[in-house]
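Asks: A predicted structure for the sequence below; I have some questions about it.
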Amino acid sequence: MSIKVKIYLSYVGIILFIFIVFVILFYAWFEKNLIDQMKEDNLRFARLIEFVVTSQNKNTVNLKPFESYFESLESKILQDYIVIVSRDGAIEYSNKELDVEARVKIMKLFDENKDAQYGFEIGSIREKPCLFTIYGGKSKSVFVIIITDLARVLNFERRFFLLILQTAGLSCLFAATIAIFISRRMIGGLLRLKEAIEQASQMRFNKKVEVTSKDEIGLIATEFNRLIEKIDEYNQAQIRFLQNISHELKTPLTSVRGYAEMLEEGILDKSKMESAADKIIWHVDRLKSLINQIIDLTKIESIENYFNFEKSVLEEVIFEAILENEGYLLSKTVDIEFAPQTRTYVLCDKHRLKEAFSNIISNCIKYANNKVTIEIKSEKDEFEVTIEDDGEGFLQGEIDKIFERFYKGKRGESGLGLSIAKAIFDKHGFMIEAENKISKGARFKIKGKIYKEQ
């Protein structure tokens, strides 16, 4: 069953359920209250009749004034029979001729209620449902018996019930119309979302969902479009990654093959053979380093439990990263300024975080003229590490690319060092950004949360 049909049925079903419950409750309430109202009206009318009768001379009861008074009201009331019975059980007046069945019923009702002030009973005369009301009052000088035909009341009730059913039918039709309108808007968005998913499953990420609604479907469509954009970016990044890695691997392999062929053919003298062997070793080492970096980056990004987090002192991690680059510093005659006055605790994988800082420091050493400066600042629950050099800084448009895989600067090698550093920082929940200093040089900022014991 489609969602459209489910929406139709749910709307109509809800309306029908509400109306059925309403009709059942209202029908029972209406009938009870209508009969209760008839009982009250009959009692008031019986008191009026009793007053008219008892106000006359008891020795000579004249019912003509009562008959004329009753005839003036007859068109306004529902009563069928009005009967006056004396205290001894004699019928003194009836507005209609009573047959045997009616007389028997009246006498039975009189015998059962003559000791009460008033009473009610629902029965039938000539197979017609009736409400019997007997009123004797406190004096019980006369008893007024009113027989009301309930058939007219029930007929009115049935008409009212049919009116409610017609209203329910029109309401269901109206609800179905609204359901069609709403479902078309909902289903339209879902169908467009389905088409976009089918396109994405075929690796086509140019299909976006055009949904203008602000409901949950619109929110899902918006998030889906964002997801498609991210997947497309990732897909393009993977394509560039494969292109770059193939280029990075092809160049040294071509050189190694060329030197190997020359060695095999013996066209090199001894001095050139040694040089060729050294270059083969250099290219192999470079390939090995490149492959290790690629493997390392893949593990960082894909293996869930690759990191072993523990409480560490950030200053100590940076000191160890500086020591790893000590030989590079000496060869470049570059100084590092780092004199922390605090102990900042972080939750980290000490080995991996040291690697990330080492890559950033190494990059700064490469482009520095004389000095690399490292500072740590703490404010409330956050820290900020600043690593900067006094070199030429980043070229225009370069800052947005430096963390991309295989992007090389002016003197870059593999183009993976900063990518690995960013991936490690991301896994720690730290943020890294790069910028040019106002004065000459480049600056890296690493921000994160300070670890505090729970």
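Replies: That came in fine, so what should we check first? Numbering: from 1, shown residues only.

Asks: okay, CA-based contacts and neighbour counts for the rest of this
Replies: OK.

Asks: could you say which helix or strand contains the nearest residue to Phe357 once chain neighbours are set aside?
Replies: Closest residue in space to Phe357, ignoring its immediate chain neighbours: Ala321 at 6.0 Å, by CA to CA, 6 or more residues apart in numbering. For Ala321, the host element (DSSP states H and E) is helix 314-324.

Asks: ok, second structure coming up, stack it against the first:
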Amino acid sequence: MIKTSIAVKVVFVYLIVVVGSLGLNGLLANGAIKDYVLKSTRESLMRDGHHLIASIQREEKFEERGNVKKNFSAPRVFSVAAGSVAREYVVVNPSGTVLWDTFSRADYPLLHHIPNVIALALQGHAATGTYPAGDPVFEFAAIPFTLPTNNFTPQVIHGSGPQVISIPGGIISNGVNTKVIVLFARISDLQRITSQIWLAVAQGLIIASLVAAIVGLVMMRRIVRPFGELKEAIGQVENRDFHTKIQIKTGDELEDIAHAFERMVQSLRAFDEGQKRFLQNASHELKTPLMAIRGYAEGLRDGVFAPEEASRILDIVASESVRLKNLVDELIYLSKLETLEDVYAFSEVDLSNLIYQTLERIHPLAQKKGVRLLCDIPDESAITTVDRDKMVQALINLVANAVRHARRQVFIRLRVEECYVIIVEDDGDGLADGEYERVFERFFHGAKGDTGLGLPIAKAIVEKHHGRIYVQKADERGARFIIELPR
């Protein structure tokens, strides 16, 4: 399959739309142009006819005032106004006698197609017609007018033309001074001009479209180039190269996509580094009890230890086995918390009751360490939707961690604000610089820590509840862990 760039596709579609629009407009405009030409020709003929009538009437009045009779031996032709469409005209009286014409020999056959419009005009109304009827080539207009005298006697300029036009119904008007002027125009002349105009417009549109296509192609290349850079960066990430950077400065949504891509790459890099540390830490944590078990087992087998030490060695092997099992169980539990949704059973509970349950379970450990458990819980209820058992497990992990590092006391508070805030604070030595960012990493623990999975488990549970957990330095000493849960 041949691949086509976005720019070529856009330009190609643009050209198809333009050409199709031109063709459609041409089809739609063909009939509209024809109607417009007919209408314009008709209006122009009427205007030219009235101009001629005014000229004839002015001359008739002039001769009447001067008591001068027309001398048709020196015929005169009344001309139409400049820019008119009327090419030829003829004047007839009510009997159909041709009084005046400007026809050439080739155009005399047209006089046989005007009797009907003359008859209508003699009724006192201007009339129009076309010839041929189906696809008009000529359009004519008949306009009645009167003269003050009857001096306008028949005069045929071209003797070879017809002298009389047969009018349907005979003489319709008995007014001896009534005349009819019939003007002719070739529609093809105007159509040719209109076609030339349309052709010029079409050529202009095509040229403009080509220019727009070229400009669009240039601009499209500028748009597509950042996509190429983004594609190359994606290929590098696909090869697990998370140090790629792209510089896209377009000032639009594409630049936003580039920034989002960089943030994604940073997250992937952090996740990849976290997974590497997890594997390293997991191998170390699992290796320690395994090496102890193997060492003591081989020592017993090879007789390294005295027989009376066998019981103590077996106790150590059993203890390390339990520790190894607990470590594996916590890893499996953490994996389920992060990946499975059906391990959670949500219901509405009161966070105050959860805190009291946590304190009851941690109380034996606190007594053993000599640490007091203090709490500050408001009287108002703090109802929210959580998985009761999972949230208690998260609180137990936090409080147990605080008890292990506390000197004398651990303080648990509940605040009802825009969200529910649970604070677990100890008075121990706190975290060293650089440990605040890593405290929730798997297998990261301090000198008094256990498996290093308690806090990551608490974090996974809180985040599955759409909450947030983070750590701060306490006001005096120790560390302050904060859980924020939606109300």
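Replies: Alright, I've got the coordinates. No experiment lies behind these values; they were computed from the predicted model shown.

Asks: TM between them?
Replies: For this chain pair, the superposition-based TM-score is 0.90 by TM-score structural alignment, normalised by the length of structure 1; 446 aligned residues with a CA RMSD of 2.7 Å.

Asks: sorry, back to before: thought the residue nearest to Phe357 of structure 1 was touching Ser358?
Replies: Yes - judged on CA atoms under 8 Å, Ala321 of structure 1 makes contact with Ser358 at a distance of 4.6 Å.

Asks: for the residue of structure 1 positioned farthest from its centre, helix, strand, or coil?
Replies: Computed with CA atoms, centre = their mean, the residue of structure 1 farthest from its C-alpha average is Asn59, at 86.9 Å. Judged by DSSP: H, G, I helix; E, B strand; the rest coil, the three-state class of Asn59 of structure 1 is coil.

Asks: Do a quick rundown of the helices in the stretch 351-454 of structure 1.
Replies: 417-428 (DSSP state H, counting those that start in this stretch).

Asks: mind listing the strands for it?
Replies: Using DSSP state E, counting those that start in this stretch, the strands found in the stretch 351-454 of structure 1 span residues 371-379, 382-389, 431-436, 442-449.

Asks: from those strands, which stretch is densest packed?
Replies: Comparing these by mean neighbour count (mean count of other CA atoms under 10 Å), strand 382-389 comes out on top with a mean of 21.

Asks: and that strand with strand 371-379, angle?
Replies: On the basis of axes from the mean of the first three to the mean of the last three CA atoms, to 10 degrees, strand 382-389 of structure 1 is oriented at 170 degrees to strand 371-379.

Asks: what's the angle between strand 382-389 of structure 1 and strand 442-449?
Replies: Computed by the same axes, to 10 degrees, the angle separating strand 382-389 of structure 1 from strand 442-449 equals 160 degrees.

Asks: corresponding residues in structure 2 for strand 382-389 of structure 1?
Replies: With TM-score structural alignment applied, strand 382-389 of structure 1 matches the range 419-426 in structure 2.

Asks: got the contact list for the matching stretch?
Replies: Around stretch 419-426 of structure 2, the neighbours that count as contacts under CA atoms under 8 Å, 6 or more residues apart in numbering are 382, 398-399, 402-403, 405-407, 409-415, 474, 477-487.

Asks: Off-centre distance for that stretch?
Replies: The chain centroid and the centroid of stretch 419-426 of structure 2 are separated by 45 Å under CA atoms, centre = their mean, to the nearest Å.

Asks: and Arg105 of structure 2, how many neighbours?
Replies: Residues lying near Arg105 of structure 2 (other CA atoms under 10 Å) number 11.

Asks: can you give me the strands in the stretch 201-350 of structure 2?
Replies: Here the stretch 201-350 of structure 2 has its strands, by DSSP E, counting those that start in this stretch, at 347-350.
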